[in-house]
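Q: Return atomic coordinates for the entry below.
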Amino acid sequence: MDFFQLFLQNLLSPAILFFALGIGAGLLRSDLDVPESISRYLSIYLMMSIGFKGGTALAGTDGGILSALPLLLAGAGVSFALPFVAYWLLRRTTRLDAPTQAAVAGHYGSVSIVTFVTAVSFLQQSAIGYEGFIVAVLALMEAPAILSALYIAHRAAPETIVAGKQASRKLSREIFTNGAILLLFGSFMIGLVSGQSGLAKLEGFLVTPFQGILALFLLDMGLLVARQFHHMRDFTVPLAAFGIYMPLIGALAGLAIASALGVDVGTGALFMVLCASASYIAVPAAMRLALPQARPAIYLPLSLAITFPFNIVAGIPLYVLVAEQVLG
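A: This next block holds a predicted model:
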């Protein structure tokens, strides 16, 4: 299947069309809205479903958690390393201040759970299997990039050290008690313990409604993306371009690692998605806390209004196609 067919398949899926509807409604300033309580429920459901199904999938594989160890270590390593690449590129292509460059860089080493969930849905629709332990890799790739961003900021702008020290204890709690990550990893462990018999008991709740819940969640995400578009007036062309080519650099790094480790097509594609995505939930919260000098009006719209839509619409089918060609 060529890229155009994969792109069309992704573009015409109900979930992506609802995402487009949300963007359109937001740009038209419609009063369409998903209540915050419903939005939180949708997030909880998706994390619980993805984590639990990943755990049950790993429970049925030979080698268990040991088979996941190489990719787990590689995921943590690439999450720590990518912010240094991103910062180097930003230093040479933009005139942003150092704290903002560091904050932006941290976003591109961490992960977007929603992008991952959408990629999982795309693989399911394409009948491409993957290893369940990739969920544990996702959970492990959240924090290292935050540490890298703070290290970069403290080296480039020493005045940020004071704020970082004041926030260090609270930041550690934010990182290691992040609700989405705890639920994702906790559900993964429950699925691992309960296995296929546990999945059979919850199939009517965690499997069958998944596509509908994802469509409603992406409608809400489309509305959120549209709210960030007004910040784009302050973006330079090199900065906007960074939001497109940095995910491609991350995806290439993920592909090289997946190829070296000999993982299957589906797992490799999802690892590429993780390396290509940019956080817009956990990292912005951490940066507001530890790097108040950085500008949220730059780093949040860049990851949410440029990189996120690019990955959702075009990136996922591209990464799957490349994974099929290289890893297949």
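Q: hey, let's count contacts and neighbours off CA atoms from now on
A: Fine.
Q: Just give me how far the top helix by length along the chain sits from the chain centre.
A: Ranked by number of residues, the top helix in the chain under DSSP state H is helix 179-206. The chain centre lies 20 Å from the centre of helix 179-206; the measure is Cα atoms, centre = their mean, to the nearest Å.
Q: ditto for stretch 224-239
A: Mean-position distance between stretch 224-239 and its chain equals 19 Å (Cα atoms, centre = their mean).
Q: what's the span of stretch 87-99 from first residue to last?
A: Distance between the boundary residues of stretch 87-99 (Cα to Cα, to the nearest Å) amounts to 10 Å.
Q: what comes up buried for that stretch?
A: Neighbour-count burial for stretch 87-99 flags 87, 90, 96, 98-99 (criterion: 16 or more other Cα atoms under 10 Å).
Q: this one next, for a side-by-side:
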Amino acid sequence: MRGTALTDLLTNLLSPAVLCFLLGAAAYFAKSDLRLPDAIFNVVSVYLMLSIGLKGGASLAAATFSAFALPALGAMALGCLITLWSYAFLRRLGGFGTADAAAVAAHYGSVSAVTFAAVVDWLTRSGVAYEGYVAALLALLEAPAILIALSLAGAARATASDASGNGHTRIGAVVAEVASGKSIVVLVGGLLIGAVVGTATLAPVKPFFVDLFPGVLCLFLLDLGRAAAERLRDFHRAGPVLVGFAIGAPLLHGALGVGVAWLTGMSVGGAIVLGTLAASASYIAAPAAVRLALPEANPGLYLTASLAITFPFNIVLGIGIYAAMARALYGVG
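A: Have a look, this model is predicted:
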């Protein structure tokens, strides 16, 4: 089992996607001008989400409701639990203010679509099968945690009951912001399209949306490596408690995700995906919502934790660790 765990880690570390991520980080430290133009970055991100949605929707069409329902409920319960405990930990033991604790909890209860893309790429290269409906789990986990965390902040400040009604307005605006964000629109839209047309009808676009996916992911991670390295300049703002949380929480959440997958009857590949999703932290949807609803929260805390610490940890080491957890629990080599 130890050899298998080491193999999982090496497979991830030596993957083109991870090496491109590290190259982007190295380019920043070398003061290179390497970066994707914003327009290209946006196109690539839309491509990745649409590709994930189409493939997941086509597989979802072949899945029965009974097979999908229990994992979906388990995943949503897990996302809520992660948000609640993260908020409580940061408030009571971390000494964070209401806004900062809620902001960080929103990021860790939600998920990273790019980390999801990386684990799917890892599974494909490793030849590990997984349930096609996992893309739907990604969509289900994206928004609820953000809303729960912001509601906790609103309740703590008693803004939801003030005479002006500003609390209700903010939460309503957050719902609209999250639901209309490009990641949700493209991912859910792709799921619906894939579910309607099925695998056979998607065959003509397979060379573009499936075969090119690993290469486009490498390009995307190249730029995110630079962005994560750039965010490290705010590392000193995080403090030891948040740094410890940004590394320790993914390990705990990953183990919980693997356990929930096992309890709900998912395969070992599905457990690796759900473990990785649970361990990930949003840095696209959550920051947009937090900026809108909690402008007083410190971006140097929630962005540094999610983008500069947790994201690189998961991309470089985490996926291999969660794979080893899943193999150990399922008793497979």
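Q: Any idea what the TM-score comes out to?
A: The TM-score (TM-score structural alignment, normalised by the length of the first structure) is 0.94; 326 aligned residues with a Cα RMSD of 1.7 Å.
Q: before we move on, back to that, what mean distance separates the longest helix of the first structure from the matching residues in the second structure?
A: Compared with the second structure after fitting, helix 179-206 of the first structure deviates on average by 1.4 Å (mean Cα distance after the TM-score superposition for the first structure).
Q: what does stretch 69-84 of the first structure give?
A: Mean for stretch 69-84 of the first structure is 1.5 Å (mean Cα distance after the TM-score superposition for the first structure).
Q: quick one: that stretch aligns where in the second structure?
A: Under the alignment (TM-score structural alignment), stretch 69-84 of the first structure falls on residues 69-84 in the second structure.
Q: so how far is the matching stretch off the chain centroid?
A: That offset, for stretch 69-84 of the second structure, works out to 14 Å (Cα atoms, centre = their mean).
Q: Export the buried residues of stretch 87-99 of the first structure as JSON lines, with columns for distance to residue 155 of the first structure and secondary structure.
A: Shown next, in JSON lines, are the buried residues of stretch 87-99 of the first structure (distance: Cα to Cα, whole Å; DSSP: H, G, I helix; E, B strand; the rest coil):
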{"residue": "87", "distance to residue 155 of the first structure": "12", "secondary structure": "helix"}
{"residue": "90", "distance to residue 155 of the first structure": "16", "secondary structure": "helix"}
{"residue": "96", "distance to residue 155 of the first structure": "16", "secondary structure": "coil"}
{"residue": "98", "distance to residue 155 of the first structure": "10", "secondary structure": "helix"}
{"residue": "99", "distance to residue 155 of the first structure": "10", "secondary structure": "helix"}
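Q: As CSV, those residues with distance to residue 316 of the first structure would be great.
A: Output for the buried residues of stretch 87-99 of the first structure, formatted as CSV (distance: Cα to Cα, whole Å):
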residue, distance to residue 316 of the first structure
87, 24
90, 24
96, 29
98, 31
99, 30
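Q: Among those, which pair sits farthest apart?
A: 90 and 99 (11.5 Å; Cα to Cα).
Q: Any buried residues in the match of stretch 69-84 of the first structure, and which?
A: Those would be 70-72, 74-76, 78-80, 82-84, for stretch 69-84 of the second structure by 16+ other Cα under 10 Å.
Q: show me the contacts for the residue most central in space within the first structure.
A: By Cα atoms, centre = their mean, the mean C-alpha position of the first structure lies nearest to residue 112, the distance being 1.5 Å. By Cα atoms under 8 Å, 6 or more residues apart in numbering, the residues touching residue 112 of the first structure are 274, 277-281.
Q: Mark which of those residues are part of helices, please.
A: residue 274.
Q: Redo the contacts of residue 112 of the first structure as a markdown table? Include distance to residue 244 of the first structure and neighbour count.
A: Shown next, in a markdown table, are the contacts of residue 112 of the first structure (distance: Cα to Cα, whole Å; neighbours: other Cα atoms under 10 Å):
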| residue | distance to residue 244 of the first structure | neighbour count |
| --- | --- | --- |
| 274 | 15 | 31 |
| 277 | 10 | 31 |
| 278 | 11 | 32 |
| 279 | 14 | 27 |
| 280 | 15 | 24 |
| 281 | 19 | 17 |
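Q: list the ones among the contacts of residue 112 of the first structure that the second structure also has?
A: Among the contacts of residue 112 of the first structure, the contacts conserved in the second structure (both residues aligned by TM-score structural alignment, their matches' Cα atoms under 8 Å) are 274, 277-281.
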